[in-house]
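[1] generate a structure from the sequence data that follows.
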Amino acid sequence: MLTVTNPATGKVVREVEAASDETVERKLAAAQRAFLDWRNVSYTDRAAVVKAVADDMRQRVEDLAPLMTEEMGKPIREARAEVEKAAWCAEHYAEHAEQYLAPQSLPSDAANSYVQHLPIGPVLGVLPWNAPFWLAFRFCAPALMAGNTCLMKHDPHVPGCAQAIADVFVRAGAPGGLFDALLLETERVEPVIRDKRIRAVSFTGSSKGGAAVASIAASEIKPAVLELGGSDPGIILADADLEKAAEILKISRIINAGQSCIAAKRLIVEAPVYDDMVALLKEKFASLKVGDPALEETDVGPIARENLRAELHRQVETSVKQGARLLMGGEINSGPGYFYPVTLLADVEPGMCAFTEETFGPVGVVIRAENEAHALELANDSEYGLAASVWSSADRGEALAKKIEAGQVAVNGIVKTDPRLPSGGIKKSGYGRELGPHGIHEFVNAQQVWVGPVRD
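    Below is the predicted model:
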């Protein structure tokens, strides 16, 4: 049984029967059958289906967005934006897949030699709860346009979202088996990964979960893409526009109540502007409204589960005991739901809990750097390497980006995922890339073709 608890109230709102083994087998078989036809469908006809899916989502934003608010506490304004972004992702790949996967001519001793990009078969997406619609389409839109079919094993805490995504494809008139949701407990995903019909796996989640999925996939000689945790640094140098940096970093830190892998989590400030930046961040954070995610005025909703809130609070309390300065927040209220106050920690240093661990919640962590070189050293002092931002002149920021150990760097802007640009991490933040032209190349057969005769 998959049980859904509304994190704003702490009350169970839905119980969904997990899929039976027979249902799983039926959906695997359907995905394989659909692939045998879909791989031969033209890009134009694939695009028509994927655009129809996007159109359905855009028309039903007010039906789909509240499911996220109910099941995982996303503020309703953010939930609507997520549905729209998922539709944009589908539209982007519908429009650009053929270009991204165009054959590549490679001169050799052949009369003609080239690489063509062919689909590989059903792809499994194993996804978390924090962005149910966006992460689903970040996974499936490129895979489908490449000619694969998709099965999605979503987090067991968001079965309503998972079924709603599957229903979008039905309403859009997609072929049966093209995309479907497997409503499963997490421990039942391993046999699906091992099933011979599944040809690749896309996983988003914790580093621990990613290691388990990667190990299973590797034992079956199947490719995998892993987008894992992050402790993303934001480097604020003395020549930065502090007001702009504080405003954008505030947004980056509290999107989805701070429950985002690419949120700005360690704010590393050069010493000459440290006190000014701390004051600005405190002012910005204090303006945020925590409350019922169903209300339009809410900026920060609840933490998704009670155990996640308890872990976040442990990290804050431990950091304070280790010497961090608590400027605001840091106390759990006694009301219903799993809310956590917007919290700001200053004077955090390497070795402290808030520096070394990923904080998944509305907790800002500010670290003093003596100079640019020290800021870079602090930024790279992490087992993670997902994303980072730099606040300085454009030239200085670009030069520093080359030295930052992260899969993506934003200079004077918010770190975000964008269908047009590749996203992914290094170190314990994972491997492979999603989105952009790189993402659609992850799950294709880059087949070399050599056509004779041999040229003189």
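
[2] rest of the way, CA atoms for contacts and neighbours
    OK.

[3] can you map out the strands along the stretch 1-150 of the chain?
    Remark: strands assigned in the stretch 1-150 of the chain by DSSP state E, counting those that start in this stretch are 2-6, 11-16, 104-105, 110-119, 123-126, 150-153.

[4] check the offset of the longest one from the chain's centre.
    To tie it back to what came earlier, the one meant is strand 110-119. Relative to the centre of its chain, strand 110-119 is centred 33 Å away, using C-alpha atoms, centre = their mean, to the nearest Å.

[5] return the list of helices and strands in contact with it.
    If contacts are counted by 3 or more C-alpha pairs under 8 Å, 6 or more residues apart in numbering; DSSP states H and E, strand 110-119 sits against strand 104-105, strand 444-454.

[6] who touches residue 397 in this structure?
    390, 391, 411, 412 (C-alpha atoms under 8 Å, 6 or more residues apart in numbering).

[7] thinking the last one is in contact with residue 390, fair?
    Read that as residue 412. Yes. Using C-alpha atoms under 8 Å as the test, residue 412 is close enough to residue 390 to be in contact (6.1 Å).

[8] same drill for those two, tell me which one is more crowded.
    Comparing residue 412 with residue 390 by other C-alpha atoms under 10 Å, the one with more neighbours is residue 390, at 29 against 21.

[9] chain center to the helix or strand harbouring the more buried one: distance?
    According to DSSP states H and E, residue 390 maps onto strand 387-391. How far strand 387-391 lies from its chain's middle: 17 Å, per C-alpha atoms, centre = their mean.

[10] after that strand, heading C-terminal, what element do we hit next?
    Toward the C-terminal end, the helix or strand that comes next after strand 387-391 (DSSP H and E) is helix 394-401.

[11] chain center to that following helix: distance?
    The answer for helix 394-401 is 25 Å, by C-alpha atoms, centre = their mean.

[12] on contacts alone, who are the packing partners of the one helix or strand residue 276 maps to?
    In this structure, residue 276 sits in helix 274-286 according to DSSP H and E. In terms of contacts (3+ C-alpha pairs under 8 Å, 6+ apart), helix 274-286 is packed against helix 242-254, strand 343-346.

[13] and for comparison, fold this next one:
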Amino acid sequence: MTSNPDTTVDNTVTTGEATYAVTDPATGDVLATYPTATDAEVDAAVEVAHAAASGWGRTTSVAERATLLRRVAELHAERRDQLAAIIEQEMGKPLAEAEGEIDFCVDIYTYYAEHAGQFLADEVLEVTSGAGTGIVRRSPVGVLLGIMPWNFPFYQVARFAAPNLATGNTIVLKHAPQCPSSAVALAQIFADAGFPEGAYVNVLATNEQVAQVIADPRVAGVSLTGSERAGAAVAEIAGRHLKKVVLELGGSDPFIVLSTDDLDATVTAAVAARLDNTGQACNAAKRFVVAEDLYDDFVVRFTERLLAEATGAPLSSVAAAENLARQVDDAVAQGAELASTGDRSGAYFPAGVLTGLTAENDMARQELFGPVAMVFCAADEDDAVRIANDTPYGLGSYVFTTDRDQAARVAERIEAGMVFVNGVGAEGAELPFGGIKRSGFGRELGRLGMDEFVNKKLIRTVTA
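    This is a model prediction of the structure:
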């Protein structure tokens, strides 16, 4: 749930300083500023995390760590109103959606508290190469650096922190510069839950400091949710230092409509899929690919509903709105038609629907991060799959059809890490999240999310 290279506040490893401040996107007012960490403070954060990884991370039981995670879940629930208000203020998320984000965090921390013992249990292998036994034992790898975005300030951290703290890894967490209040509130939650010093450490680091942390031999791996550009920069540094990386980057998810026995219900789902987080979610549907016999009717109903149901919330920043305006203007200049109402004002951007896009239009394959949808007409199933896959991204996708066999065929052919059939908003703590192509690699959530940063150690016993 991130953004494209142009709309993300690039908070990772380019040169220059990071400025941590809360700027209300609704007004443009700077409400709070936070001092950036010194080099000594960043080094101390890595050192205390390293000490905790060597001690707490390897000496506590899974049950003990699960108990702490349950308390983190409880504190999220207890502080729901406070945390949701922080999100609304920092990046303009509608309050109801901000509350829903906190509820999802509760689910995630609870899920890993309840399943960590099962996921980390020894895996018995069938030995066919001789006498004796073999097991795979999962154990922590040490300190992990998490680099988080602004669009889901608490949920993104939960995806990363919950399974890794359950494993016994320790966390150095670098949040986006526009989310310092979220960062501080989260650090307080982990402290209040009873995690020891160093298990979860928040750092308000500069870009150059982040690069140094990635290279630090005390750090075992890096997880980034952010832009394509940021992912490439992080992966380059991590690769030079032989560090494991998980990247969740941008997406231009297709929403394919091939048949329906209730077009209004399908349109309702399509609108919900586009307007999630005011359109600022990496796995929000962005390209709507509609069968030719449904296209005209879909466009009319979808446009009417999207324009009527847009949240009216601002985008995360004036810069984000300005970038979206450039993208939309470029699409129109290349022949697309825009249906919209209202004008951009500050960080506010009116909802819109782009039609008439062709493969020659630059925006046809890209990610629009805001309440603007692109609709394409598909001649048949093969054409729909072609259009859906004609993008450098491969995060999520949606397929709507009344034909079960067709759903299975299309789901198999879609080039993406996730396919949701006849439903939206169907993510869950138990379901793996991640993509392919330029949307990144690795998985978060579910059992697969716990398997990314563990030492899967083989213990082969030949004789007793």
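
[14] where does the TM-score land?
    After superposition, the two chains reach a TM-score (TM-score structural alignment, normalised by the length of structure 1) of 0.94; 442 aligned residues with a C-alpha RMSD of 1.4 Å.

[15] thinking again about what came up before, dump the helices and strands packed on helix 274-286 of structure 1 to a markdown table, plus mean neighbour count and distance to residue 200 of structure 1.
    Shown next, in a markdown table, are these (neighbours: other C-alpha atoms under 10 Å; distance: least, C-alpha to C-alpha, whole Å):
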| stretch | mean neighbour count | distance to residue 200 of structure 1 |
| --- | --- | --- |
| helix 242-254 | 21 | 32 |
| strand 343-346 | 22 | 40 |
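
[16] need these in TSV with distance to residue 221 of structure 1, can you?
    Shown next, in TSV, are these (distance: least, C-alpha to C-alpha, whole Å):
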stretch	distance to residue 221 of structure 1
helix 242-254	37
strand 343-346	44
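
[17] among these, which comes closest to residue 283 of structure 1?
    Taking C-alpha to C-alpha, helix 242-254 is the member of those nearest to residue 283 of structure 1, at 9.2 Å.

[18] tell me the centre residue of structure 1?
    Central residue of structure 1 (C-alpha atoms, centre = their mean): residue 135, 5.7 Å from the mean position.

[19] could you find the closest non-adjacent residue to the equivalent of that one over in structure 2?
    For residue 135 of structure 1, the aligned position in structure 2 is residue 156, judged by TM-score structural alignment. Nearest non-adjacent residue to residue 156 of structure 2, counting by C-alpha to C-alpha, 6 or more residues apart in numbering: residue 148, 6.7 Å away.

[20] from what I can see that neighbour touches residue 222, true?
    No. The pair residue 148 of structure 2 / residue 222 is not scored as a contact, 10.8 Å apart, by C-alpha under 8 Å.

[21] those two: which has the busier surroundings?
    Neighbours were counted for residue 148 of structure 2 and for residue 222 using other C-alpha under 10 Å; residue 148 has more, 27 against 23.

[22] for that one, give its distance to residue 199 of structure 2.
    Distance of residue 148 of structure 2 to residue 199 of structure 2, computed by C-alpha to C-alpha, to the nearest Å: 17 Å.

[23] aligned counterpart of residue 73 of structure 2 in structure 1, please.
    Under the alignment by TM-score structural alignment, residue 73 of structure 2 pairs with residue 54 in structure 1.

[24] mind checking how far that match is from residue 45 of structure 1?
    15 Å.

[25] look at the two and report which has more neighbours.
    Comparing residue 54 of structure 1 with residue 45 by other C-alpha under 10 Å, the one with more neighbours is residue 54, at 27 against 13.

[26] thinking again about what came up before, chain neighbours aside, what residue packs nearest to the match of residue 73 of structure 2?
    residue 87 is the one closest to residue 54 of structure 1 (C-alpha to C-alpha, 6+ apart), at 4.4 Å.

[27] in structure 2, what stretch matches the strand holding residue 390 of structure 1?
    Using TM-score structural alignment, strand 387-391 of structure 1 lines up with residues 396-400 of structure 2.

[28] quick one: map residue 121 of structure 2 onto structure 1.
    By TM-score structural alignment, residue 121 of structure 2 lines up with residue 102.

[29] alignment lookup: residue 437 of structure 2 to structure 1.
    Per TM-score structural alignment, residue 437 of structure 2 is aligned with residue 427.

[30] what residues are up against its match?
    By C-alpha under 8 Å, 6+ apart, the contact list for residue 427 of structure 1 reads 383, 384, 385.

[31] ditto for residue 37 of structure 2
    Residue 37 of structure 2 makes contact with 203, 204, 205, 206 under the criterion C-alpha under 8 Å, 6+ apart.

[32] can you tell me what the last one aligns to in structure 1?
    Counting by TM-score structural alignment, residue 206 of structure 2 lines up with residue 185 in structure 1.

[33] contact partners for that match?
    1, 2, 18, 156.

[34] mind redoing it with 7 Å?
    When the contact criterion is C-alpha atoms under 7 Å, 6 or more residues apart in numbering, the partners of residue 185 of structure 1 are 18, 156.

[35] what of residue 93 of structure 1?
    Per C-alpha under 7 Å, 6+ apart, neighbours of residue 93 of structure 1: 141, 142, 145.

[36] of those, closest to residue 400 of structure 1?
    Taking C-alpha to C-alpha as the measure, residue 400 of structure 1 lies nearest residue 142 of those, at 31.4 Å.

[37] separation between the nearest residue to residue 358 of structure 1 once chain neighbours are set aside and residue 329 of structure 1?
    Leaving aside its chain neighbours, residue 358 of structure 1 sits nearest to residue 231 (5.1 Å; criterion: C-alpha to C-alpha, 6+ apart). Distance of residue 231 of structure 1 to residue 329 of structure 1, given as C-alpha to C-alpha: 20 Å.

[38] which of the two has more residues huddled nearby?
    residue 231 (27 against 17).

[39] map the more buried one onto structure 2.
    Counting by TM-score structural alignment, residue 231 of structure 1 lines up with residue 252 in structure 2.

[40] my guess is that match meets residue 393, correct?
    Yes. Between residue 252 of structure 2 and residue 393 there is a contact at 6.1 Å, judged by C-alpha atoms under 7 Å.
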